[in-house]
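[1] What follows is a protein structure lacking sequence information:
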């Protein structure tokens, strides 16, 4: 920018396409957090630089391999989690969208937004690996994945649910029953207990068997509370992972 502003050099400002490429590269390096898509894309400074050193299994590898591996994890993680929610974009589509910042012809904008939102949430997870998880952490993740903004006081984004929610299931007698999740009045206290347990497990050194048990405990604990009006499945997988 200093060079551009020097009148003696008479340099032309970079094109919008070049600026977008620079921003995408900074986002991939963890220096910026990218949220939204197309005209709604926003970039913010990362509170802590996302470095592969936070993930122990990447230590000792060349930097380019570390970054490449992180991108593969991001793509697989985002694709599989959103696909469970009904997103029809393939793994190849997901990679293309996140790497190139473009859209897939014939696919709904909502599905593109889900991909961007989940990838942004992964960046937040990386940034908070060495910090205690809090209710605010949970709210930030919810805001990241809920890219489809709903202006409804009964469907708050970044806040606990205010209405009852539940799901239908089939019991052992082959009868359809409705299962209610935690009451909104109990959600804050239950989530405080959940977060306390999560932080306790994160401080422990777990082997593979105990790690799987911890994952299941955290995942099931979250979905049984179902603290948000929407996005609980994606959040349960993000937090447990």
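    Ah, there it is. Every value quoted in this text rests on a predicted model; they were computed, and no experiment measured them.
[2] For the rest of this, base every contact and every neighbour count on C-alpha atoms.
    Will do.
[3] What segments of this structure are helices?
    For the chain, the helices defined by DSSP state H cover 2-5, 16-28, 63-84, 91-100, 109-127, 135-145, 184-202, 208-225, 232-240.
[4] closest one to residue 171 among the ones you listed?
    helix 208-225 (16.7 Å; C-alpha to C-alpha).
[5] If you count neighbours, what's buried in that closest one?
    Going by neighbour count (16 or more other C-alpha atoms under 10 Å), the buried part of helix 208-225 is 214-215, 218-219, 221-223, 225.
[6] Closest to the centroid, which residue in the chain?
    residue 121 (2.1 Å; C-alpha atoms, centre = their mean).
[7] Tell me how far it lies from residue 222.
    Applying C-alpha to C-alpha, to the nearest Å, the value for residue 121 to residue 222 is 17 Å.
[8] here comes the other one, which I'd like you to weigh against the first:
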């Protein structure tokens, strides 16, 4: 069973996060850019991208990295744009639908598809993970993919407000991966969908790490339900990662609040210079 105590603890951590004053615009922009970089780097690394974090950051800033795979470079460009698209969906409060799912994948694979018309198109052939026997294939048959995606959207509409936000996000990810609707980009699309679900409920972006050990833990959690469709291990895994993220975010916000309070106390200047709402004469 899903660890309900952990989910309740996540709700408590989120309430703590919401209780802090927000970061100022410059610090918030820096944190958001760092979060985006971590997502693009790690999500691509999970899929085998060989670029380093520094190389990923350079490409995201528009700098050409010499002697690197063109495919790896274009994956960074595509995922960076898909991440921005996800953020736009959150800002405009778009409900999940089939078009959004297609468009996320379309952007994720746009520059690396041999035929761009395949980006966002459902696969026409059957596929399976290389690690499982043919008779235990968890992925949907190609002929069933359109209907399975419709079912996923219906499930989302029914459960988006019923389930705990982290449980909902994890199950959305899991269900999408078991459909595996596209020829390429399913993992990156799934992680964007999960974070879309988390962020629209006020939770921070949860970046799953791409190093070998954590990648294996992630894959193991996904594959735990292959035989019986039990999503609980994966929900618990995402809950643990969300807990780590919330704790880190709360540490940042608590530090920011403490720094502001200390700065207000530690000054010899007259009150005018301690009032953040007044302009300081220069």
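    Structure received. Because the structure is predicted, anything quoted here is derived from the model rather than measured.
[9] related to what we said a few turns ago, translate the residue nearest to the centre of the first structure into the numbering of the second structure.
    Aligned against the second structure by TM-score structural alignment, residue 121 of the first structure finds its counterpart in residue 82.
[10] ok, now residue 236 of the first structure?
    Under the alignment (TM-score structural alignment), residue 236 of the first structure pairs with residue 190 of the second structure.
[11] does that match really touch residue 178, like I thought?
    No. In this structure, residue 190 of the second structure is not within contact of residue 178 by C-alpha atoms under 8 Å, at 10.2 Å.
[12] Spatially, what comes nearest to residue 184 of the second structure if we skip its sequence neighbours?
    Leaving aside its sequence neighbours, residue 184 of the second structure sits nearest to residue 109 (C-alpha to C-alpha, 6 or more residues apart in numbering; 7.0 Å).
[13] Quick one: residues contacting residue 188 of the second structure.
    43-44, 47, 79, 108 (C-alpha atoms under 8 Å, 6 or more residues apart in numbering).
[14] Dump those residues into CSV; add neighbour count as well.
    CSV is the format used below for these (neighbours: other C-alpha atoms under 10 Å):
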residue, neighbour count
43, 24
44, 23
47, 14
79, 28
108, 29
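[15] Tabulate those (TSV), appending distance to residue 118 of the second structure.
    Formatted as TSV, those follow (distance: C-alpha to C-alpha, whole Å):
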residue	distance to residue 118 of the second structure
43	21
44	20
47	19
79	17
108	12
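[16] who's in contact with the match of residue 236 of the first structure?
    Residue 190 of the second structure touches 172-174, 176-177, counting by C-alpha under 8 Å, 6+ apart.
[17] Can you state the residues of the first structure onto which the longest helix along the second structure aligns?
    Among the segments of the second structure that qualify as a helix by DSSP H, the longest is helix 232-265. Mapped onto the first structure using TM-score structural alignment, helix 232-265 of the second structure covers no residues at all.
[18] angle of that helix against helix 25-46?
    Angle of helix 232-265 of the second structure versus helix 25-46, following axes from the mean of the first three to the mean of the last three C-alpha atoms, to 10 degrees, is 150 degrees.
[19] What is the burial count for the aligned partner of residue 140 of the first structure in the second structure?
    In the second structure, residue 140 of the first structure lines up with residue 103, judged by TM-score structural alignment. Using other C-alpha atoms under 10 Å, residue 103 of the second structure is surrounded by 19 other residues.
[20] Who are the contact partners of the nearest residue to residue 103 of the second structure once chain neighbours are set aside?
    With C-alpha to C-alpha, 6+ apart as the measure, residue 120 is the residue that lies nearest to residue 103 of the second structure, at 6.0 Å, once sequence neighbours are left out. By C-alpha under 8 Å, 6+ apart, residue 120 of the second structure lies in contact with 101-107, 109, 182.
[21] Any chance of CSV for the residues you listed, columns distance to residue 244 of the second structure?
    Converted to CSV, the contacts of residue 120 of the second structure look like this (distance: C-alpha to C-alpha, whole Å):
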residue, distance to residue 244 of the second structure
101, 27
102, 30
103, 30
104, 26
105, 28
106, 31
107, 29
109, 30
182, 31
